[in-house]
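Enquirer: got a sequence here, can you model it:
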Amino acid sequence: MSNNTNKCDIGFVGLGVMGKNLVLNLADNGYKIAAFDLDSEKVEAAIEQDVLETNKQTPRVIGCSSYTELLSKLKTPHLIVLSVPAGEVVDQVCQNLIGAGIQPDDIVIDTGNSLWTDTVKRESNYQDNFIFFSSAVSGGEVGARFGPALMPSGSAYAWTRVKPIWSAIAAKVDSVTGKPIERTEPGQIVVDGEPCADYIGPAGSGHYVKMVHNGIEYADMQMICEAYHVLREGLQFSCDDIADIFSQWNEGVLDSYLMGISVEVLRHKDPETGSHLVDLILDQAGQKGTGLWTAVSSLEVGCPAPTISQAVYARSISAFKTLRQQTSKTLSAPHVESYSDTQKQELVSQLHDALYCAKICAYAQGFQLMKLASVEQNWQLNFASIAKIWRSGCIIRAAFLQSITDAFERDDKLENLLLDSFFSEQLSKYQQNWRYAVAKATMMGIPIGAISASLSYYDSMRSAVLPANLLQGQRDYFGAHTFKRVDKPATQKFHVQWTSPGRPIEQV
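Expert: Next comes the predicted model:
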């Protein structure tokens, strides 16, 4: 066994924006890092920033020029963190580590946004070479630097080795109030509080949970944008007016990171023109795939997630800028009555309630999707724990998540958030304003697909009877797909020759 004296605690591969900030976060919490990147300038930049922030001549980050050197500088058994793009790059790094002499008891942690099925395959493929572990990371650049939300999964043994490190670097919340404990300065650490990191389950489960997190993120962002669209185009409010409204909303039930940054985006001025920068940003939204993966998974699992799916579609529609410019000249808009100041304030209040109710439904869809996937994959996910992880450090962090935590702590077998007494009461209380907001936006000709998709989801979920009876009749008519009857046992199926009135119904 090699001598571990003066060797580094953790090896790190990939020093892009997320990787560099995770390295500095680890260093703040007392870990010595051996760092490698194919771009040597990124390694040098990380070391320089570390020295600059600490004012120490001895860096906490040691640069490496090869995978072999990286392994040689680490304590054994090795612990190596990857922050590289999802896909083939992860496997390329794993193969390079195998070539450099990694050992079966070494742990490699993938922190990227990998597709969860790829993670399952990797754990199996590399089990004879090393322990492949994963830990999805949420929180962006700032979260990585000062405390992200972490969703680790894989080997339970590996988690025992990783847990102290992840608990140290994760975002923290006050154990009594559930509110985030902010860390904003280099070198600052937070000892007290609950870490936003907990073991999710077997391989792939952590990345699946992060995927759904991102799907909810897509929905939340889109719904905020739809509210902005109504206020900007429908009511002709200025960017500063809307920022003021969002700032006020952010002090109540809609308190969230995404609402907070929306205020800052709306207030930001372009130094070149003096105009609000948001008015100069091209209305074409990008996406990296995790929202799409969530929508696809919802279809595969058979879980309705229309708000998340609509948010993905909204980004797709935005990409057709030229086509939208063409159709805007040929498709007519509705006649819109002018609004008095009192009516405008009334709609602002209705939009607030609509956004809140739609948000509840988006989260209900995400958590039900995770529940069905958990059953299908035998993961046994702890949903109260997942909600706790998301309370701070991640992009969808919000005061709202404490209520979700409470719901699953009241009933750990809760099938859908809409069945929880608190959320059902909230939806009942605010649904009328939700309906008014959707109706008024529709009459204005302003698309609010995600907010209205949530309303349709709510109305579908509260309907004991849906028109699927006619749909089954249609299917049996053209394809003899059979149907069940409300007045017969559920195990029986029937078929009828529809073109012959009075023809007997056959049991099949």
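
Enquirer: when you work out contacts or count neighbours from here on, use the C-alpha atoms and nothing else.
Expert: Noted.

Enquirer: what residues does A480 make contact with?
Expert: Taking C-alpha atoms under 8 Å, 6 or more residues apart in numbering as the contact definition, A480 lies against H495, V496.

Enquirer: how much space separates it from L355?
Expert: 43 Å (C-alpha to C-alpha, to the nearest Å).

Enquirer: what's the answer for A149, then?
Expert: Applying C-alpha to C-alpha to A149 and L355 gives a distance of 24 Å.

Enquirer: these two: which is more packed in?
Expert: Just comparing A149 and L355: by other C-alpha atoms under 10 Å the higher neighbour count belongs to A149, 33 against 23.

Enquirer: you'd agree the more buried one is up against G140?
Expert: No. Between A149 and G140 there is no contact under C-alpha atoms under 8 Å: 9.8 Å.

Enquirer: so what sits against both of those two?
Expert: C394.

Enquirer: what about Q326, neighbour count?
Expert: 10.

Enquirer: hang on, I meant K429
Expert: K429: 13 neighbours (other C-alpha under 10 Å).

Enquirer: now do the nearest residue to P334 once chain neighbours are set aside against E337, distance only.
Expert: Distances taken as C-alpha to C-alpha, 6 or more residues apart in numbering put G445 closest to P334, at 6.1 Å, once the chain neighbours are dropped. Distance from G445 to E337, counting by C-alpha to C-alpha: 12 Å.

Enquirer: more neighbours, those two?
Expert: G445 (17 against 8).

Enquirer: so who does Y430 touch?
Expert: By C-alpha under 8 Å, 6+ apart, the neighbours of Y430 are D353, A354, C357.

Enquirer: and if we set it to 7 Å?
Expert: Counting by C-alpha atoms under 7 Å, 6 or more residues apart in numbering, Y430 touches D353.

Enquirer: again with G286
Expert: Counting by C-alpha under 7 Å, 6+ apart, G286 has contacts R315.

Enquirer: now it: which helix or strand?
Expert: Assessed by DSSP states H and E, G286 sits outside every helix and strand.

Enquirer: what does S134 give?
Expert: strand 131-138.

Enquirer: tell me what the helix or strand that comes right after that strand is packed against?
Expert: Using DSSP H and E, the helix or strand that follows strand 131-138 towards the C-terminus is helix 140-146. Judged by 3 or more C-alpha pairs under 7 Å, 6 or more residues apart in numbering; DSSP states H and E, helix 140-146 is in contact with helix 17-28.

Enquirer: the structure of the following sequence is requested for comparison with the preceding one:
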Amino acid sequence: MDGIAEVGVTGLAVMGSNLARNLARHGHRVAVHNRTAVRTRALVDQFGGEGTFLPAESPGDLVRSLERPRRLIVMVKAGAATDAVIDEFAPLLEPGDMLVDGGNAHFLDTRRREAALRARGLHFVGTGISGGEEGALHGPSIMPGGSDESYQALGPLLEDIAAKAPDGSPCCAHLGPDGAGHFVKMVHNGIEYADMQLIAESYDLLRHVAGLEPAEIAETFRAWNTGRLDSYLIEITAEVLAHTDAATGRPFVDVVADQAEQKGTGRWTVQTALDLGVPVSGIAEAVLARSMSGHLDLRAAAHGLARRKRATPSRQSTSGFADQVEQALYASKIVAYAQGWNMLQAGGAAYDWNIELGTVAAIWRGGCIIRAAFLDRIRSAYERDPDLPMLLTDPSFAEELDGAQDDWRAVITEAVGAGVPVPGFSAALAYLDGLRADRLPAALIQAQRDFFGAHTYRRTDRDGVFHTLWAGDRSQINAN
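Expert: Reported below is the predicted structural model:
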């Protein structure tokens, strides 16, 4: 058994099992291990016909079964469980071997682990994997970090099992050293939060302003999915809205509790963006909207406050309103993705990762949750101009935002008048308006800060840093 398997997988819950099966289906010899051996045996018994699986009873057995340099993929819960597995396997490995963390780890944890294992001569490869359990089995988008040397040995294996973009290229690329892969995956999940929130707001508007039923809205989403909004999330939204609950006969969406849960990656994105000083208001509003949905006590207490009497929805102009919502959704989506790319750019600069922004778009075209047709346009935008200051300044996207803004503003106005919350749409438009404003009220804020805290200010008409003696004669002094 020694040195037979090309790759090992430890941690055989759904994601780990499906990834191991994906590897075996592609002809790779896979050693499999789980803390509870019964799960290992169950995988081999049920799916052994899909390829070559080598069950390992212990960590030592697993390590001994691997070809050198050893490639061991860890698929366990992020946090303490990952550290425990590393502590268990690292002493059994030799210099040049690779530990690949395929979980949703925080990128700072990945940086810490990579540095510690590098000191022992081991490669630690933090790898984002997107696509859920189906993606793990049929081809996910894979976002590895780690050293160049580790990718030379690991990359061909990962590219083989990754999803393929419409042009046939693998949705996998080396994104940079140490925590770059998990950072990119975190931002992916943050964009995913924003995308889902914007879609949900579109549904809410079509339901409670246009007066459409879920099955009718499903048809609208199906139509949108044939155009520029073509994406996995729009596709599955149509499926969900068309589904009828078997137990009650009601639209399925009406029997699901309106409390959206989260695993924390969206929150990490917002927290990290604050640390980097990058405004990601669309992602932040999506995270906060999920948080609000879970505060049932606050929602119940506020239920009767400032209630607005909604007029009966008019169906006479439904088609026109749906077209306006499509414009608002698309424009807000562009802004949310642009904010994500701004964060990728800032993170790459802060941690010396040199993330290629066009490459990120390329590997998100298939396999991942936010896969969408317009990602190819993002890839093209950064190929045309690698120094593009931000996605919104690309001429084609700028033109679309300009063409959408009247309908975008009209939809938000309609939502406000009807009392339908649209924090995602509103935040996206406010972000655009803030960027394009000739002058922001931040001037007043800085003057206030100088008044109460002597925090100083700069002037528009001369260089230098100044302070006004507010408690004295209000003369200005040079504070350089």
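
Enquirer: tm score of chain vs chain?
Expert: Taking TM-score structural alignment, normalised by the length of the second structure as the basis, the two superposed chains have a TM-score of 0.97; 478 aligned residues with a C-alpha RMSD of 1.5 Å.

Enquirer: in the stretch 351-500 of the first structure, which spans are strands?
Expert: 494-495 (DSSP state E, counting those that start in this stretch).

Enquirer: ok, which stretches of it are helices?
Expert: For the stretch 351-500 of the first structure, the helices defined by DSSP state H, counting those that start in this stretch cover 383-389, 400-410, 421-444, 449-461, 468-479.

Enquirer: so for K321 of the first structure, which of those sits nearest?
Expert: helix 449-461 (17.7 Å; C-alpha to C-alpha).

Enquirer: please identify the buried residues of that closest one?
Expert: Within helix 449-461 of the first structure, the residues scored as buried using 16 or more other C-alpha atoms under 10 Å are G449, A450, I451, S452, A453, S454, L455, S456, Y457, Y458.

Enquirer: so what corresponds to the fourth one in the second structure?
Expert: Alignment of S452 of the first structure against the second structure is given by TM-score structural alignment, with S426 as its counterpart.

Enquirer: residues near the nearest residue to that match once chain neighbours are set aside, how many?
Expert: Computed as C-alpha to C-alpha, 6+ apart, the closest residue to S426 of the second structure that is not its neighbour in sequence is I412, at 6.7 Å. Using other C-alpha under 10 Å, I412 of the second structure has 21 other residues around it.

Enquirer: same deal with D255 of the first structure?
Expert: Count around D255 of the first structure with other C-alpha under 10 Å applied: 18.

Enquirer: where's the alignment partner in the second structure of it relative to E216 of the second structure, distance?
Expert: Correspondence of D255 of the first structure to the second structure, assessed by TM-score structural alignment: D230. Relative to E216 of the second structure, D230 of the second structure is positioned 18 Å away (C-alpha to C-alpha).

Enquirer: same thing with A116 of the second structure?
Expert: Counting by C-alpha to C-alpha, the gap from A116 of the second structure to E216 of the second structure is 55 Å.

Enquirer: sorry, back to before: pretty sure the match of D255 of the first structure is touching R371, no?
Expert: No. Using C-alpha atoms under 7 Å as the test, D230 of the second structure is too far from R371 to be in contact (9.0 Å).

Enquirer: does whichever residue in the second structure pairs up with Y313 of the first structure count as helix, strand or coil?
Expert: In the second structure, the residue paired with Y313 of the first structure according to TM-score structural alignment is L288. For L288 of the second structure, the assignment made with DSSP: H, G, I helix; E, B strand; the rest coil gives helix.

Enquirer: ok, L288 of the second structure - how many residues close by?
Expert: 15.

Enquirer: also D476 of the first structure?
Expert: 18.

Enquirer: end-to-end on stretch 131-146 of the first structure?
Expert: From start residue to end residue, stretch 131-146 of the first structure stretches across 27 Å - C-alpha to C-alpha.

Enquirer: show me the contacts for the equivalent of A364 of the first structure over in the second structure.
Expert: By TM-score structural alignment, A364 of the first structure lines up with A338 in the second structure. Counting by C-alpha under 7 Å, 6+ apart, A338 of the second structure makes contact with M390, L391, L392.

Enquirer: state the distance from A338 of the second structure to I355 of the second structure.
Expert: In terms of C-alpha to C-alpha, A338 of the second structure sits 15 Å off from I355 of the second structure.

Enquirer: ok, now G51 of the second structure?
Expert: 35 Å.

Enquirer: higher neighbour count, the two?
Expert: I355 (22 against 19).

Enquirer: quick one: contacts for that one?
Expert: I355 of the second structure neighbours (C-alpha under 7 Å, 6+ apart): L175, G176, G348.

Enquirer: let's go with 8 Å and repeat that
Expert: I355 of the second structure neighbours (C-alpha under 8 Å, 6+ apart): L175, G176, A180, L344, Q345, G348.

Enquirer: before we move on, what about R365 of the second structure?
Expert: Here R365 of the second structure is in contact with A165, P166, C171, R371, A372, A373, L375, D376 (criterion: C-alpha under 8 Å, 6+ apart).

Enquirer: surely the fourth one touches A362?
Expert: No. No contact is recorded between R371 of the second structure and A362 when judged using C-alpha under 8 Å, the distance being 9.8 Å.

Enquirer: joint contacts of these two?
Expert: Joint contacts of R371 of the second structure and A362 (C-alpha under 8 Å, 6+ apart) do not exist.

Enquirer: neighbours of the counterpart of H207 of the first structure in the second structure, how many?
Expert: Aligned by TM-score structural alignment, H207 of the first structure pairs with H182 of the second structure. Using other C-alpha under 10 Å, H182 of the second structure has 30 other residues around it.

Enquirer: equivalent analysis for G304 of the second structure, please.
Expert: With other C-alpha under 10 Å as criterion, G304 of the second structure counts 9.
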